[in-house]
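K.L.:
task: produce atomic coordinates for the following.
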Amino acid sequence: MSGARRGRGRLPLWPLLLTLSAAGLTSCATPPPLKPCDWTDAAPNSALGWTVVLVDASASFRDTTDAASSTRDLGDAVADYVTEAVARKETVSVAAFDGTGPTGIHWKKTRSMDWAAEDDNPDAQQQLRSDAVGCVEKDVTAAAGIKPASDGTDVLAAVRAAGGVLAHTRGPRQLVVVSDGLPTTGCADLTRALFRSTSEIDAIAQVCHDRKEVTDRSLKAVRTVFVGLGQPNVDQPVPTAAQQQWLGALWTRLCGQAHPRTDGAARCEVAGTQLAVRHTAGTAPSAVPTDVTDPVVSYGDGHRQRYELPGPALFDTDSAVLRPEARTVLTRIAVAARSLPGARVTVDGYVDPRGDPANDAPLSQARADAVKGLLQELGVTEVTARGRGQAPECPGGVPTGDSSAHSDRLQCDRRVDIDVSA
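P.N.:
This next block holds a predicted model:
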């Protein structure tokens, strides 16, 4: 009987083991593995430093769709700089820009690269560092594919925006600009540039300073590297080697102007990196949107530059005597004209409709002659002066009331136009 009771009291072991195993699997299930980039979503530590990578997404720089399905590998172009930033455990931000100005900056991703805080195993840390570089390279490629919001390219606006982000960093600061360096909007618009002389670089730098598009604190303590200068997409004119050198000198000058003179931590570098082309069979590169274009930079071919100068900047009312401050603006125009061999300059003078109509032609001619005289004094030889009377492009009537629109209209009416052509 006792043996019978022990036999009836035993339960088969395999159902119990299956039950326990199932319970254990449910309560201790292994979580899904993390993706290689997930750990970079940690909160940034600005004390470790910060690197910003700006990617030119404007129509003149991004790749076009072609039969070969080839794209320039922008991620590879910045890999060395990103590797350095990751080694220093810096935060890395990637953004795209176009010609919209400061509002045209599209921040793609910000990643914390503090791999030491993530894992204390040396082998694991090495893998984290390698993963991090790959993650940023993918961010750069994605940024290059962002659709531009407007026509044109404004490199300086993007640089200022990046400088504002880096200004709050306590650690080392680095900016990598991936662009052909051919802005078509803003103070450094190069659509009519000659790409020939340092005097032209001086004139551009002065205009950017006067408009405050470059200030001596824009890039305080920021190491700045330009990658891809003079390398627009295949549909655009390509500069010669000499023109590429001129372009590098321009950006070195503008970058240096964006630092305080005592800023020993800042460096401005132009990388000689040739953007590598990657062929991706069966995959078309990101195409230039058909509704967004970029003015063509012709490197001085068929050059024609027009300067529209408001009358009050040159003359007092009813006067043809140049004001002292007119020499400054006319000197810059003379420099641009002298840097263009064989340049021809035409000066058209206009008056507003408030005076005696009989005096319109003589006064406008006298003003054009005064501008011609100063330009010749400044070394410009081929100058033609024409008095045009009232300006046909401006509204002919004088509105009643004293408003800003009224003032602007009169300035347009009284302007002097200067055309410099090759």
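K.L.:
C-alpha from now on. contacts and neighbour counts both.
P.N.:
Fine.
K.L.:
please enumerate the strands of this structure.
P.N.:
Counting by DSSP state E, the segments of the chain that form strands are 50-56, 70-72, 91-97, 106-112, 173-178, 222-227, 267-270, 277-279, 304-309, 344-351, 383-390, 416-421.
K.L.:
those: which one's closest to residue 42?
P.N.:
Proximity of these to residue 42 was assessed by CA to CA; the nearest stretch is strand 106-112, lying at 5.7 Å.
K.L.:
before we move on, back to that, now the strands of the chain in JSON lines, with mean neighbour count and distance to residue 334?
P.N.:
Formatted as JSON lines, the entries for the strands of the chain read as follows, by neighbours: other CA atoms under 10 Å; distance: least, CA to CA, whole Å:
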{"stretch": "strand 50-56", "mean neighbour count": "29", "distance to residue 334": "33"}
{"stretch": "strand 70-72", "mean neighbour count": "20", "distance to residue 334": "40"}
{"stretch": "strand 91-97", "mean neighbour count": "26", "distance to residue 334": "34"}
{"stretch": "strand 106-112", "mean neighbour count": "19", "distance to residue 334": "39"}
{"stretch": "strand 173-178", "mean neighbour count": "26", "distance to residue 334": "33"}
{"stretch": "strand 222-227", "mean neighbour count": "23", "distance to residue 334": "31"}
{"stretch": "strand 267-270", "mean neighbour count": "18", "distance to residue 334": "30"}
{"stretch": "strand 277-279", "mean neighbour count": "14", "distance to residue 334": "43"}
{"stretch": "strand 304-309", "mean neighbour count": "15", "distance to residue 334": "11"}
{"stretch": "strand 344-351", "mean neighbour count": "24", "distance to residue 334": "9"}
{"stretch": "strand 383-390", "mean neighbour count": "20", "distance to residue 334": "11"}
{"stretch": "strand 416-421", "mean neighbour count": "21", "distance to residue 334": "9"}
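K.L.:
closest one to residue 39 among those strands?
P.N.:
Smallest distance to residue 39 across those (CA to CA): 8.0 Å, for strand 106-112.
K.L.:
so which elements touch the closest one?
P.N.:
With contacts taken as 3 or more CA pairs under 8 Å, 6 or more residues apart in numbering; DSSP states H and E, strand 106-112 sits against strand 91-97, helix 122-144.
K.L.:
to compare with the earlier structure, here is another sequence to fold:
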Amino acid sequence: MSGARRSALLCAVTLLAALPVTTGCPPPPKKPTCGWLAESPEPGAGRLAVLVDVSTSTRSASGLGSPDYPTALRGRLEQAVGAQRTVAISPFSGPSGNLSLTTRVTNWKEQATNPKNLEGKRDDAADCLTDDVRQARQTTPGPGGTDVLRAITQAAAWLRADPKAPTRELVVATDGLVTHGCADLARSTSRGEQEIDAIVTECLKGELGGNDLDGITVTMVGVGHPSADQPMPSTAQARWLSDLWAALCGAAGATGTPEAVAVPDTDTAGTVPAPNESVQDPPVRLGTDAVAFSLSAALFDTGGWTLRPEAAPLLTAIAVQIRSRPYTRVVVQGYADPRGGDVDNQTLSENRARAVADALAADGVRSPQPRGMGATRTCFNGTPVPATETSDAGLQCLRRVDITAS
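P.N.:
Predicted structure coming up:
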């Protein structure tokens, strides 16, 4: 039996087993015709540039949990098609941010006169652009980190190339986690407006021009949303990151404030290629520097380790601060003043550390590690207490529990 006959028979048998009333094989999904879109840009048409971040931080090993940029951008692409804009789509990664633009002229109204055919052309254009985004997502990332800002300034040059364009819009699908250039966040503390102002000032020294985005509307899609394999910014950190990009775009003259659009995750393995193991990008943790708290022994019963009621709200507040950042290690250290015996001091410090660790765990802190440190002669701030000091008040800073999250 020939290969063709065997395939036809197999198809018929499969269909008969699943759907007895159906005959023949279903037609393959219709693939849009895109050749008519691949034209030179027309002067005077609105322009849309779409940048797709393909750096390591946007890719999970399985593909599951990677930002689904084609789905997130679909509505924006349909709007551009409806307005018959010229659309340029490019992946970017690496420190150069070099773009490889795929340009489409979406003049679907000129392709037919029949209303049904026109509708089909419009849908084909949106499908083709979505496929371009999907294809861009398959691009192998470049080495050496990510420079989103450099890619943005290159796309802006294309948007300004037609002085007659009535609209200029830039959409950047990225987690916003820069690891190269003036906005490098690999060691950022993400601590408020002061750091944002400093980054903007540094970028304006040469990497960002005050007029680079004049007349351009900027939309950021997926800022603060890396792949599932990366450190995930907290809500506060993601908000800080959005504020940073708003400040950078505003400093370059962008129209309005960049809209931070949410992005779904991929739910099919293999949809996005796995990270290239030869490309090593530093992870961006956004301010996971160690933070420390100290609790006075006054929160315990005298000579004991039972927490007093007034300790509960204080520990809950500390637990919330720890939970709001991506800390992976929490150590609880108990101390005693040197007046008691070594054994008693060790037991007291261990039990007080354990009591605090248990309270933090009850408030949602993962696996706090209690440690009894015994007696000490140094306060929480590093100030030593003289050996001649024996008063209860003078030794108070030694009787404490310290909490360190990192």
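K.L.:
now the strands of the first structure as TSV including distance to residue 132 of the first structure?
P.N.:
Listed next are the strands of the first structure as TSV, based on distance: least, CA to CA, whole Å:
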stretch	distance to residue 132 of the first structure
strand 50-56	13
strand 70-72	21
strand 91-97	10
strand 106-112	9
strand 173-178	17
strand 222-227	20
strand 267-270	24
strand 277-279	21
strand 304-309	47
strand 344-351	56
strand 383-390	60
strand 416-421	52
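K.L.:
before we move on, the earlier item: pick the most buried one from the helices and strands packed on strand 106-112 of the first structure.
P.N.:
Compared across these, strand 91-97 shows the largest average neighbour count, a mean of 26 (mean count of other CA atoms under 10 Å).
K.L.:
what residues in the second structure pair up with that strand?
P.N.:
The aligned range for strand 91-97 of the first structure in the second structure is 86-92, by TM-score structural alignment.
K.L.:
have a look at how far, on average, the matching stretch is from the first structure.
P.N.:
The superposed stretch 86-92 of the second structure is, by mean CA distance after the TM-score superposition for the first structure, a mean 0.7 Å from where its aligned residues fall in the first structure.
K.L.:
next, count neighbours for the aligned partner of residue 272 of the first structure in the second structure.
P.N.:
Under the alignment (TM-score structural alignment), residue 272 of the first structure pairs with residue 261 of the second structure. By other CA atoms under 10 Å, the residues close to residue 261 of the second structure number 14.
K.L.:
again with residue 317 of the second structure
P.N.:
Neighbourhood size, residue 317 of the second structure [other CA under 10 Å]: 12.
K.L.:
which element is it on?
P.N.:
Counting by DSSP states H and E, the element that carries residue 317 of the second structure is helix 311-323.
K.L.:
next one: residue 371 of the second structure
P.N.:
strand 369-375.
K.L.:
onto which residues of the first structure does that strand map?
P.N.:
Per TM-score structural alignment, strand 369-375 of the second structure has no counterpart in the first structure.
K.L.:
which elements pack onto the helix or strand following that strand?
P.N.:
Remark: after strand 369-375 of the second structure, the chain's next helix or strand is strand 400-405, criterion DSSP H and E. Here strand 400-405 of the second structure touches strand 291-296, strand 330-336, helix 342-362, going by 3+ CA pairs under 8 Å, 6+ apart.
K.L.:
now the angle from strand 400-405 of the second structure to strand 369-375?
P.N.:
Relative orientation of strand 400-405 of the second structure versus strand 369-375 (axes from the mean of the first three to the mean of the last three CA atoms, to 10 degrees): 140 degrees.
K.L.:
what's the angle from strand 400-405 of the second structure to strand 291-296?
P.N.:
Interaxial angle of strand 400-405 of the second structure relative to strand 291-296 (the same axes, to 10 degrees): 160 degrees.
K.L.:
so which bits of strand 400-405 of the second structure are buried?
P.N.:
Buried residues in strand 400-405 of the second structure, counted by 16 or more other CA atoms under 10 Å: 400, 401, 402, 403, 404, 405.
K.L.:
now do the second one against residue 319 of the second structure, distance only.
P.N.:
Put plainly, it is residue 401 of the second structure. Distance, residue 401 of the second structure to residue 319 of the second structure, by CA to CA, to the nearest Å: 14 Å.
K.L.:
which one of the buried residues of strand 400-405 of the second structure is nearest residue 181 of the second structure?
P.N.:
Nearest to residue 181 of the second structure out of these is residue 405 (CA to CA; 29.3 Å).
K.L.:
wait, doesn't the closest one sit right on residue 330?
P.N.:
Yes - counting by CA atoms under 8 Å, residue 330 is a contact partner of residue 405 of the second structure at 4.4 Å.
K.L.:
still on that earlier bit, now render the helices and strands packed on strand 400-405 of the second structure as JSON lines, adding distance to residue 155 of the second structure and mean neighbour count.
P.N.:
Compiled in JSON lines, those are given as follows (distance: least, CA to CA, whole Å; neighbours: other CA atoms under 10 Å):
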{"stretch": "strand 291-296", "distance to residue 155 of the second structure": "40", "mean neighbour count": "16"}
{"stretch": "strand 330-336", "distance to residue 155 of the second structure": "44", "mean neighbour count": "26"}
{"stretch": "helix 342-362", "distance to residue 155 of the second structure": "48", "mean neighbour count": "20"}
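K.L.:
dump these to TSV, plus distance to residue 315 of the second structure.
P.N.:
As requested, these are exported to TSV (distance: least, CA to CA, whole Å):
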stretch	distance to residue 315 of the second structure
strand 291-296	9
strand 330-336	12
helix 342-362	7
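K.L.:
ok, the aligned partner of residue 123 of the first structure in the second structure to residue 128 of the second structure distance?
P.N.:
Residue pairing (TM-score structural alignment): residue 123 of the first structure is matched to residue 116 of the second structure. Computed as CA to CA, the residue 116 of the second structure to residue 128 of the second structure distance reads 18 Å.
K.L.:
repeat that for residue 361 of the second structure.
P.N.:
51 Å.
K.L.:
what range in the first structure does stretch 33-46 of the second structure sit on?
P.N.:
With TM-score structural alignment as the criterion, stretch 33-46 of the second structure aligns to 36-49.
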